[in-house]
Every structure is written in structure tokens, then in C-alpha cells.
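Enquirer: Curious how this folds, go ahead:
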Amino acid sequence: MAKKGEQKTFESKKNGNKYLFQHPGLRESIKMRDKSKNEHGVQQSETLYEDMMEHVIFLEDGGKVDFDHFEEAGGFSEVMSAAVKFTFQEG
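Expert: Have a look, this model is predicted:
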């Protein structure tokens, strides 16, 4: 898992856009994961993706991304998958 503040540039093969991933830290990552689960422990993707766009995924120039960005640019699944891996997985 990346460490708090660690950054990674990611270029989408789908849309060619470059994104900056910035790790929110271990505690915030855990909060994001917990917040995205419903009362039965099932992950609610929309909540997790909103948090990823708020705390982890930025445009290369530091600007924010949102659902509208991906509606126009495409590459949503590719970018989200890479950002989730960067935020939560070891290695």
C-alpha cells in the first residue's frame, strides 16, 4: 500500500488523459472503505467512487474529477480500478 501523500501518475489507455493519484493515508483509506459498506457489509460502489474522486484521483494539473468528467472523457472503470489498487493493495 502506498503511504500518505505518496503520488503516482496514471495515463488512461482509454482516453489518453493523465491523472494524479495521491494516497490519503491509512486511516482515511480505512474510513473510505468502511463508509462505502451498507449495514450488511456489502460495498456500495458509488460511495467508494465518490470518495476516490474527492481524496485520491486528480487531473494532472491538480483539478478535481467527478462523474461528469468521466461521462465526457470515458475511461471510468480503468481509472477507478487503478486508483483502488493504488489506494488499498500492497505492493
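Enquirer: use CA for all of it now, contacts and neighbours both
Expert: Noted.
Enquirer: How about the contacts made by Gln7?
Expert: Gln7 sits next to Leu20, Phe21, Gln22, His23 when contact means Cα atoms under 8 Å, 6 or more residues apart in numbering.
Enquirer: and if you look at Tyr49?
Expert: When contacts are counted by Cα under 8 Å, 6+ apart, Tyr49 touches Met80.
Enquirer: give me the element the spatially most central residue of the chain is part of.
Expert: Nearest to the geometric centre of the chain sits Met52, at 3.4 Å (Cα atoms, centre = their mean). Assigned by DSSP states H and E, Met52 belongs to helix 45-55.
Enquirer: one more, for comparison:
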Amino acid sequence: MATSTQKKVKTKSGKEYLLQHPGVRNVTKISDRIKNKFGVPSDEKLATEMLTHVIVDPKLTIDSFDSYKELNDIVTRAYAFVTENEDLLDDDTDDVDED
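Expert: Below is the predicted model of the structure:
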């Protein structure tokens, strides 16, 4: 696999999360599952898939979030991680160093 298996990330709010790559085959299945019948990705389906299969610590659900902004931030980072598009994130929040 070209990407690392796990990665710690920090959102703009400063919260830290541990992401785990589910494998290329599972990423393709996730990509298929998040789309509606017209091929348009669903925000809710994407969030559910990322929280279930990629964001491993802390273990959360959509209902765990008080802020849509925080949910969207971590889901975007998780999806960028599994699709190897992290370089497209346009922010100044760095990954968490693993010491």
C-alpha cells in the first residue's frame, strides 16, 4: 500500500484524531457507497463511512459532534487521507508529530 496505515491529524479547532487506512479495496467500496443513484456523494453517507472505517480514535458517530464545522473538518481530512489527496487541503493545520 502506498500510504501509511495510520496517521494522527489535528483539526483547525485543535482536536486530535487517529486515522487508519482501510485498504485500497475498501476505499473503492466506500467511494461507491457514498454516492446516490445519480453518482453524487452524500455528506451524511461520507461522514458515516469515515467515522466507521477510517477515524479510529476517538470512536465517534455523527451525533457525537456539536459542530458541523468540526465534523466536516475531520471527515474532509479522513477522506483526503484515504484517497491520497492530502496535498489538496488548503489550511495551515499540520499533522500531529508521532514521537
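Enquirer: Would you give the TM-score for this superposition?
Expert: Put the two chains on top of each other and the TM-score (TM-score structural alignment, normalised by the length of structure 1) is 0.79; 85 aligned residues with a Cα RMSD of 2.2 Å.
Enquirer: that older thread, in structure 2, what stretch matches the helix holding Met52 of structure 1?
Expert: Under TM-score structural alignment, helix 45-55 of structure 1 corresponds to residues 43-53 of structure 2.
Enquirer: how big's the offset between the matching stretch and structure 1?
Expert: Once fitted to structure 1, stretch 43-53 of structure 2 is off its aligned match by 0.8 Å on average (mean Cα distance after the TM-score superposition for structure 1).
Enquirer: Test my guess that Gly74 of structure 1 contacts Gly16.
Expert: No. Between Gly74 of structure 1 and Gly16 there is no contact under Cα atoms under 8 Å: 9.7 Å.
Enquirer: higher neighbour count, these two?
Expert: Each of Gly74 of structure 1 and Gly16 has its neighbours counted (other Cα atoms under 10 Å); Gly74 has more, 17 against 12.
Enquirer: what's the distance between that one and Gln22 of structure 1?
Expert: 21 Å (Cα to Cα, to the nearest Å).
Enquirer: Let me see the ranges of the helices in structure 1.
Expert: All helices of structure 1, identified by DSSP state H, fall at 26-35, 45-55, 67-73, 76-88.
Enquirer: I'd like these as CSV, with distance to Glu11 of structure 1 appended.
Expert: CSV is the format used below for the helices of structure 1 (distance: least, Cα to Cα, whole Å):
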stretch, distance to Glu11 of structure 1
helix 26-35, 22
helix 45-55, 16
helix 67-73, 13
helix 76-88, 9
